[in-house]
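Chemist: give the three-dimensional model of this entry:
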Amino acid sequence: MLLLRNGGRVNQRDATGATPLAVAAEHGHFHVAEILLNCGSRVNSQALNGESVLLDAAGSGNTACIQLLLDNGADPNLASSGGQLPIHKAAYAGHYDALKMLIPLTNKKSIKEAGRSPVHSAAEGGHTRCLRLLLAHGFDVNYRMNNRNSENYRDSRRSALYFAVSNGDVECTKILLAGGAKTDLDPLCCLLVAVRSGRYDIVKLLLAAKANVNCFFTVVSDTVFPTALQYCLKDEVMMRLLLNNGYRVESCFLCHHDDHGFR
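Modeler: Down below sits the predicted model:
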């Protein structure tokens, strides 16, 4: 109040384009945000990266701040330059109550344009309660990220299940599989990720969900040498697990580059 009374500009931006209201929202300072709004702060201002004040508030998880911003006209469907919405931020940070507030206010069109589901965000953050909440509200467990989002990751991942498996997150993997997650939606199959990481528990879950034990990773090679077996040549336990679940051993001796088949 002292600064404002002495000429402080309520919508002054810092080097990142954030306003004082955005800073207050990010740190969950309800009373400061209330003062700034009463003094004319723009509720839907965006920083240089497109992140809105409400998105910052969603990251803090302060439901009082979120409600204050919504009551003053904050748009829950205002996306950042990277396509992130407040609902994504809340899901990734595991702010259950904030997520519960934002679910009915976020429209499907905005999520489609973002090219990423909040299910991805909850799985990436490893938040089981948020995952269950989103699935209970009908969010598609098999929604695939668009190319723009997928290319941000070296492995070009697409599915929420991939996030859980690559994180070694057993509980999130269980929830997603129970919700009907498919195991083959990514360039590098989830089973191969789990085998390569030596995660027997997750491999067993994926195999129980009918993951293809004979899947290949052909992005970097056009051979048909069994990829999963290649990942566990020094792991007898993992190899036995794969073999006992129907691995086609004869494929080790086949090469489609040779007309005679066996070499």
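
Chemist: rest of the way, CA atoms for contacts and neighbours
Modeler: Fine.

Chemist: what is the burial count for the closest residue to residue 185 other than its chain neighbours?
Modeler: Nearest residue to residue 185, sequence neighbours excluded (CA to CA, 6 or more residues apart in numbering): residue 159, at 6.2 Å. Residue 159 has 26 neighbours, counted by other CA atoms under 10 Å.

Chemist: what's the first helix or strand after the helix or strand hosting residue 193?
Modeler: Using DSSP states H and E, residue 193 falls within helix 190-197. Using DSSP H and E, the next helix or strand after helix 190-197 towards the C-terminus is helix 200-208.

Chemist: pull out the buried residues from that next one.
Modeler: 202, 203, 204, 205, 206, 207 (16 or more other CA atoms under 10 Å).

Chemist: report the two of the residues you listed separated the most.
Modeler: 202 and 207 (8.6 Å; CA to CA).

Chemist: separation between residue 101 and residue 248?
Modeler: From residue 101 across to residue 248, the span is 50 Å (CA to CA, to the nearest Å).

Chemist: and residue 196, by the same measure?
Modeler: Distance of residue 196 to residue 248, given as CA to CA: 18 Å.

Chemist: which one's more surrounded, these two?
Modeler: residue 196 (18 against 12).

Chemist: Proceed likewise with the subsequent sequence, for comparison:
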Amino acid sequence: MMKTSDFRAVRMIKTIAPVTLVFAMVACEPGDGGSPEAQAKAATPATPATPATTATPTTPTAVAATTTPVETTPKVGPRKISKDALPDKRKTLPAAPSGLTTGPTISSKAPTARPGLNDVAAPLDIAFDPPKLALGIMQPGVPKTGIIKMTNNGDAPIQIKKAVASCGCTTPNWPKTPIAPGESADIEITLKPSTKQGVKLSKRVTLQMVSGAPQVLTVEGEVGLFVSMEPSFLDAGKQTEADQQTVRLVAVDKIPFTIITAEPDVLSGVGGEKKLTHDLAIDWEAWEKGGRRPSVKLITDHPNAPELGVTVRRSIVRQKPLPPTPGANPARPVGGRLVNSARAGDVDAVKLAIASGEAVGQTSAGGMSSLHWAAKAGNMEVLALLLDASADPNLANKAGKTPVAMAAESGHLAALELLVGKGGSIDHVDQIGGTPLLWAVALSENPATARYLVDAGASVNVVDKSGMTPLIWAAGIGQPESVAILVDNGAEIDVVEIHSKESAMMRAARIGKAGSLRILLDADADMELKNMMGQTAALVAAAQGRFEKVKMLGDAGADLSVRDLRGWTVLDHARARTDGERTAVIEYLEATVPDEVRNAKPVVGG
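Modeler: Purely as a prediction, here's the structure:
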């Protein structure tokens, strides 16, 4: 007869045992390591016991404990139990050490390798011809291209995943499809040197393979010394010294040449007749005012040195810090409470600042007033509060821009309409000669602001201090819709700016959107105008434009036989590229240019 304590023990075991099994099986789910040892450990009850298949019950209590069926285990919560965590009842499991049960054995067989692919780190049987690409003597600043033949001598296909150059001056072009055993493919490598002469170059291109060890290629070249320069650099910290007043250029190869341009324009003696020696005086004041650039770029008509550079070592100007203003909080933004609240778009704070009597004309850094910041953000509620408090819509910041210009260039039509309705001028000219319309077509991504200003009577032919019109700005960095608005409202199409003598079409061909170029072509803009380098829109596009723009000009009948002042053709400019569009542009032009251009000796890349 069972005692009361025995019945309690049986009831406790019936309750605890299933829960213990559930915990064991849950612990074997993915995320617990997945090793056979982890699964065996997790499937083991908390207290040691002999396997159920070998247990010999000697008491009623033991019988009840060992015969509790697993199938009657109640579900605990919604958590699912992995099938791999359950023991395989079709197999007899061997007893584990120390009398513990084990889980099923998990195969450690390695996955089968994909056919046709090599081990990632395995060496590949590849031959490169030549083993090292030697480009020989190179012109300063002029790219040169060479080809390495890659042959697969192995018994499985190989494929280049990516080619990585050691610097931005090297551009590889590699086959994108697999190379079968016994087959070869060409790898094209273009190296563009700096304008520094008399230096040796050694660069690397690493081929990352889809499978197999990486391959490293070496490309070498030497920039020849065709034009000597004395001094080799200018020192801005010694501007008053005699040897820092003039740069002398001498044709070492005895070929007379002319200096076509200097950028920035800080050197005298540019232009004129061909000579073996040029003495160029530097205007240090003009250099300071022009932004203290670290180099001066020279364009020449010398056949071997078309581009030269004069390095300017800039001195570090150290100034003593100003003493702090008594009581100033350096963490607080520059400007009063009203300006800072308007800049942050805090309507309640703006109301409080106005109510407390703060001047609505106060400014922050750069001369930006509260109204400037609100117009820039298009915050209509803050604008209304400030205008009702008599803020001036024609107040100019330090660059001469008004809130009207800020709203126009930021694309906020409603803000622009409100400001003009409150007396804001649409014809205000800032310090570089820009107007709200000029900045709207240049910077706004919302052409509606340009449309509003044109409809309100803004001039479409205003010219800034650089000779740039709204159309030139729009064609270069604006939206095609803005270009169309200007053209449709009488903008002069063929105006050229002062510094580079470029037209709107040239800007569109170089850096503008294809849609802008299309509009100008449809408006019969002159495709054969030349800039100060003697380059037409086709030459400019071949040098820097997207492939679609090069093709657009070619299809429109642009002269593809033209040469610039250096004698470069569209093919020469295309070969001098180092970007991803290079190959497509070259292939198109080689199939399109006249025979005399196609068969001419290459100036670049030969």
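
Chemist: okay if I get the buried residues of helix 200-208 of structure 1 as JSON lines plus distance to residue 128 of structure 1?
Modeler: Converted to JSON lines, the buried residues of helix 200-208 of structure 1 look like this (distance: CA to CA, whole Å):
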{"residue": "202", "distance to residue 128 of structure 1": "16"}
{"residue": "203", "distance to residue 128 of structure 1": "19"}
{"residue": "204", "distance to residue 128 of structure 1": "20"}
{"residue": "205", "distance to residue 128 of structure 1": "17"}
{"residue": "206", "distance to residue 128 of structure 1": "18"}
{"residue": "207", "distance to residue 128 of structure 1": "21"}
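
Chemist: so which of these comes closest to residue 94 of structure 1?
Modeler: residue 202 (22.4 Å).

Chemist: what segments of the stretch 401-550 of structure 2 are helices?
Modeler: 403-410, 413-421, 436-443, 448-455, 470-477, 480-488, 504-510, 514-522, 537-544, 547-555 (DSSP state H, counting those that start in this stretch).

Chemist: so which of those is nearest residue 230 of structure 2?
Modeler: Minimum separation from residue 230 of structure 2 across the helices of the stretch 401-550 of structure 2 (CA to CA) falls at helix 537-544, 30.6 Å.

Chemist: okay, angle between the closest one and helix 514-522 too, please.
Modeler: Put simply, helix 537-544 of structure 2 runs at 160 degrees to helix 514-522, going by axes from the mean of the first three to the mean of the last three CA atoms, to 10 degrees.

Chemist: quick one on the thing from earlier: which one of the helices of the stretch 401-550 of structure 2 lies closest to residue 595 of structure 2?
Modeler: helix 547-555 (15.1 Å).

Chemist: just the angle between the helix holding residue 193 of structure 1 and helix 200-208, please?
Modeler: Going by the same axes, to 10 degrees, helix 190-197 of structure 1 makes 160 degrees with helix 200-208.

Chemist: centre of the chain to helix 190-197 of structure 1, how far?
Modeler: 18 Å (CA atoms, centre = their mean, to the nearest Å).

Chemist: quick one: residues in contact with it.
Modeler: 161-162, 165-166, 168, 183-184, 200, 202-203, 206-207, 211-213, 215, 227-228, 231-232, 238 (CA atoms under 8 Å, 6 or more residues apart in numbering).

Chemist: list the buried residues of stretch 368-376 of structure 2.
Modeler: 368, 369, 370, 371, 372, 373, 374, 375, 376.

Chemist: which residue in structure 1 aligns with the fourth one?
Modeler: Aligned counterpart of residue 371 of structure 2 in structure 1: residue 54 (TM-score structural alignment).

Chemist: how about the contacts made by that match?
Modeler: Here residue 54 of structure 1 is in contact with 22, 25, 43, 44, 66, 69, 70, 74, 75, 76, 86 (CA under 8 Å, 6+ apart).

Chemist: out of the buried residues of stretch 368-376 of structure 2, which comes closest to residue 189 of structure 2?
Modeler: Using CA to CA, these come closest to residue 189 of structure 2 at residue 376, 46.9 Å.

Chemist: mean per-residue distance, the one helix or strand that closest one maps to versus structure 1.
Modeler: Element membership of residue 376 of structure 2 [criterion: DSSP H and E] is helix 370-377. Its aligned residues in structure 1 lie a mean 1.3 Å from helix 370-377 of structure 2 after superposition (mean CA distance after the TM-score superposition for structure 1).

Chemist: show the subsequent helix or strand relative to that helix.
Modeler: Counting by DSSP H and E, what follows helix 370-377 of structure 2 is helix 380-388.

Chemist: against structure 1, where does that following helix fall?
Modeler: Per the alignment by TM-score structural alignment, helix 380-388 of structure 2 matches residues 63-71 in structure 1.

Chemist: just give me how far that stretch sits from the chain centre.
Modeler: In this view, stretch 63-71 of structure 1 has its centroid 24 Å away from the chain centroid, taken as CA atoms, centre = their mean.

Chemist: and for stretch 101-117 of structure 1?
Modeler: 13 Å.

Chemist: count the residues that sit near the aligned residue in structure 2 for residue 172 of structure 1.
Modeler: In structure 2, residue 172 of structure 1 lines up with residue 482, judged by TM-score structural alignment. Residue 482 of structure 2 has 26 neighbours, counted by other CA under 10 Å.

Chemist: against residue 448 of structure 2, how distant is residue 482 of structure 2?
Modeler: 9 Å.

Chemist: residue 334 is in contact with residue 364 of structure 2, correct?
Modeler: Yes: between residue 364 of structure 2 and residue 334 there is a contact under CA atoms under 8 Å: 5.6 Å.

Chemist: looking at those two, which is more packed in?
Modeler: residue 364 (18 against 13).

Chemist: for the more buried one, which non-adjacent residue is spatially closest?
Modeler: Of all residues not flanking residue 364 of structure 2 in the chain, residue 335 sits nearest, at 4.3 Å (CA to CA, 6+ apart).

Chemist: which one of the buried residues of stretch 368-376 of structure 2 is nearest residue 279 of structure 2?
Modeler: Of these, the one sitting nearest to residue 279 of structure 2 (CA to CA) turns out to be residue 368, at 45.8 Å.

Chemist: just to check, the closest one is in contact with residue 399?
Modeler: No: if you go by CA under 8 Å, residue 368 of structure 2 and residue 399 don't touch, sitting 9.6 Å apart.

Chemist: what is the burial count for residue 260 of structure 2?
Modeler: Other residues close to residue 260 of structure 2 by other CA under 10 Å number 20.

Chemist: about what we covered before: the helix holding residue 193 of structure 1 vs structure 2 - mean distance after superposition?
Modeler: Mean deviation for helix 190-197 of structure 1: 2.0 Å (mean CA distance after the TM-score superposition for structure 1).
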